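Participant: Kindly return the folded structure for what I paste below:
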Amino acid sequence: LAHGAAAADAAALPTVASACRAERALLLADAGELAVADALAVDLLAADGVRTGALAPAHLVRGLVAYWQDRLGDARADLEDALALAGPAQLAVAVRAAATLALVCHAQDDRAAFERARRRVEDALQTTGTGGARHAVPADDPGAEQHVSLDVLGRIATSHCRTSVDVVAVLQRALVLAEDDEHAAHRMLERALDVAEPAGVRRPFVELEPLLHDLLLEHLRWGSTHEALVASLVAGDAPRRAQRGGWGNLELTEREHQVLVRLRSTMTTTEIAAVL
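Facilitator: The predicted model follows:
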């Protein structure tokens, strides 16, 4: 694809060159090179030129990276652009964009937008004859339609991205180990952080936070080279934590909670102040 882009430049075929670069960015993202892929997509989209379907994979890359970095507003904008630009020959791009957009809208609690995005995925699956990936609602509801499940949407959106798949797999392993081997669980959690932090990946931790919460808190005492990230993950989920009862009857402001969580780490008060 890199050679194709260069050859297209030499032949004065800008749309072909853009298509090669956009597809290359998507392959790099799936290979785990999120920063490189995102930079390539940014350069491509910043260049002057007509917005064509050739740019759809570049918008998908930006949307995927933003989603995994938990920048949901940015993700939504680029995923919507990817859907708008993807033509009939780019069904795979459209399906991934729609599935990821559905996850974003679900996280933002935007039910109407979630249903629209899910319908795009369902229509595409019907078109390609892959209806086996669907599941029916309970049989005792004869008037209900079939819908793609949230789990299937997640697999469509994330199964290609090596970094996210690796992080989720390691986190799930850490949760299993936490039942019997605390030290092994913390070593596994540290491994997930080693992969996630350089790429800015946060979304798997956010989605699994209700299950990971106690393990993340203990990880601050266990010792980590990613203390600031762990503290921000634990401190940044006040609404759901309040629903679980988290800190008992303590009525803390969100800011007080952010400080309290970091006091469990080895960070000094000066370092906590600097981070916040």
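
Participant: going forward, measure contacts and count neighbours with C-alpha atoms only.
Facilitator: Fine.

Participant: Give me the spatial nearest neighbour of Val167, chain neighbours excluded.
Facilitator: Distances taken as CA to CA, 6 or more residues apart in numbering put Ala192 closest to Val167, at 5.2 Å, once the chain neighbours are dropped.

Participant: Compute the number of surrounding residues for the one you found.
Facilitator: The number of residues packed near Ala192 is 25, by other CA atoms under 10 Å.

Participant: State the helix or strand in which it lies.
Facilitator: helix 182-199 (DSSP states H and E).

Participant: Would you mark the buried spots in the helix or strand that that helix is followed by?
Facilitator: Sequence-wise, the next helix or strand downstream of helix 182-199 (DSSP H and E) is helix 203-207. By neighbour count with 16 or more other CA atoms under 10 Å, helix 203-207 contains the buried residues Arg203, Pro204, Phe205, Val206.

Participant: Let's see this one next, to set against the first:
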Amino acid sequence: AAGFFVEHWNTPCYFLPGVPAEVRMFMEQYVLPDLDRRFPERPLYRKRILRVQGLTESHIQERLQSLAPAELGVELGYLPQTAENWVTLFTAAETEGVADQRLQRAEEEVRWRLGADAISGRDGETLESVVGQLLRERSWKLAVAESCTGGILAARITAVAGASDYLTCGFVTYSNDAKVALLGVSQQDLATHGAVSHEVARAMAEGARLRVDAQVALAVTGIAGPSGGTPTKPVGTVFVACATASRTIVLQHRFSGDRHQVQEESAQAALVLLWKELLG
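Facilitator: Sure thing, here's the model as predicted:
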């Protein structure tokens, strides 16, 4: 598709097609070079994204209310995402060195207020890439066992190039029979506690780890909806587990939203649990 340019009252106006790939091409080849030529003395703009885990937007704002961004030379913003929250830092400076200095100082203030275990990465450092690097540093192998997420967790992990360095196997055990046959979950646990339970999540993680001789395993079991909920286990009830040779941690969550949102937040919760376990 074509685009066109109009200069109106000494203001450049660019009209671009709507296809993302074409917009990117026009921006890189035409718009940005033209802006560089027209405004060579403009300030340098820098933005940093801090990826926050385990805190709601309201909790983040409460902890950062004492922060004075103007005194640090930055603008502070909040960008809620599907399964995590972003704190954004923006600055305009004359040089790259000054911009980086402002962002670094502001980031340190944010980290101090939110806690060292709240920020998993910055900018393009996704949680799955951070977890992958931690696994690689330990030379650990990871196995995953999924029920309600149906492979979403494994898909996120393998979206990172080089994931074969640490991901050894993924089980999608959607039925109870598959949980028993592939992971060694006991029929008694399923009958007594149900597939969506602390006990079954633990057994899934421990079974996955032992089946493929991995150092760590994740498991997810829950009710993604819209049906299947009960008064004691409503839609959105999810258990995530992380098993190592020394211990198994199981956490219960209650997520809201549609089926896709519950699945995405479940996968995120499992990755957060693994991230914190790897940090020690």
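
Participant: Got a TM-score for the pair?
Facilitator: Superposed pair, TM-score by TM-score structural alignment, normalised by the length of the first structure: 0.24. Supporting alignment: 109 aligned residues with a CA RMSD of 6.1 Å.

Participant: tell me how far the helix holding Ala192 of the first structure is from the chain's mean position?
Facilitator: Between the centre of helix 182-199 of the first structure and the centre of its chain there are 18 Å (CA atoms, centre = their mean, to the nearest Å).

Participant: ok, now stretch 175-195 of the first structure?
Facilitator: Offset of stretch 175-195 of the first structure from its chain centre (CA atoms, centre = their mean): 21 Å.

Participant: which other residues reach that stretch?
Facilitator: The contact list for stretch 175-195 of the first structure (CA atoms under 8 Å, 6 or more residues apart in numbering) reads 163, 166-168, 170-171, 173-174, 211-212, 215, 219, 222, 224, 226.

Participant: Which among these count as buried?
Facilitator: Thr163, Val167, Val168, Val170, Leu171, Arg173, Ala174, Leu212, Leu215, His219, Ser224.

Participant: Could you tell me which of those residues are located in strands?
Facilitator: Among these, none falls in strands (DSSP state E).

Participant: so of those residues, which ones are in helices?
Facilitator: Using DSSP state H, the members of those that fall within helices are Thr163, Val167, Val168, Val170, Leu171, Arg173, Ala174, Leu212, Leu215, His219.

Participant: which among the residues you listed gets closest to Arg62 of the first structure?
Facilitator: Thr163 (15.1 Å; CA to CA).

Participant: picking that back up, which of the contacts of stretch 175-195 of the first structure sit farthest apart?
Facilitator: Longest span within the contacts of stretch 175-195 of the first structure, CA to CA: Thr163 and Trp222, 24.8 Å.

Participant: So Tyr45 of the second structure: helix, strand or coil?
Facilitator: Three-state call for Tyr45 of the second structure (DSSP: H, G, I helix; E, B strand; the rest coil): strand.

Participant: returning to that earlier point: report the buried residues of the helix holding Ala192 of the first structure.
Facilitator: 182, 185-193, 195-196, 199.

Participant: re earlier: may I see the ones in helices among the buried ones among the contacts of stretch 175-195 of the first structure organised as CSV, with distance to Ala17 of the first structure added?
Facilitator: As requested, those are exported to CSV (distance: CA to CA, whole Å):
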residue, distance to Ala17 of the first structure
Thr163, 27
Val167, 33
Val168, 35
Val170, 38
Leu171, 39
Arg173, 42
Ala174, 44
Leu212, 44
Leu215, 47
His219, 47
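
Participant: Identify, from those, the entry nearest to Asp78 of the first structure.
Facilitator: Closest approach to Asp78 of the first structure among these (CA to CA): Thr163, at 20.0 Å.

Participant: so the closest one sits right up against Ala196, yeah?
Facilitator: Yes: using CA atoms under 8 Å, Thr163 of the first structure is in contact with Ala196, at 7.5 Å.

Participant: anything in contact with each of those two?
Facilitator: By CA under 8 Å, 6+ apart, no residue touches both Thr163 of the first structure and Ala196.

Participant: Need the distance between the two termini of stretch 212-219 of the second structure.
Facilitator: 14 Å (CA to CA, to the nearest Å).

Participant: Show me which helix runs longest in the second structure.
Facilitator: Of all the segments of type helix in the second structure, defined by DSSP H, the longest one is helix 259-279.

Participant: who does it touch, helix- and strand-wise?
Facilitator: For helix 259-279 of the second structure, the elements it packs on are helix 127-138, helix 152-158, strand 216-222, strand 237-244, judged by 3 or more CA pairs under 8 Å, 6 or more residues apart in numbering; DSSP states H and E.

Participant: between these, which one is nearest to Arg48 of the second structure?
Facilitator: The nearest among those, by CA to CA, is helix 127-138 at 16.0 Å.

Participant: Okay, angle between the closest one and strand 216-222 too, please.
Facilitator: Comparing the axes of helix 127-138 of the second structure and strand 216-222 via axes from the mean of the first three to the mean of the last three CA atoms, to 10 degrees yields an angle of 150 degrees.

Participant: was I right about Ile157 of the second structure contacting Glu128?
Facilitator: Yes: Ile157 of the second structure is in contact with Glu128 according to CA under 8 Å; the separation is 5.5 Å.

Participant: Apart from its neighbours in sequence, what residue is nearest Ala124 of the first structure?
Facilitator: Nearest to Ala124 of the first structure is Val95, by CA to CA, 6+ apart, at 6.7 Å.

Participant: now do Arg202 of the second structure
Facilitator: Ala241 (5.8 Å).

Participant: tell me the contacts of Glu107 of the second structure?
Facilitator: Leu50, Leu89.

Participant: just to revisit the earlier point, so the residue nearest to Ala124 of the first structure belongs to a helix, correct?
Facilitator: Yes: per three-state DSSP, Val95 of the first structure lies within a helix segment.

Participant: count of neighbours near it?
Facilitator: Val95 of the first structure has 24 nearby residues by other CA under 10 Å.
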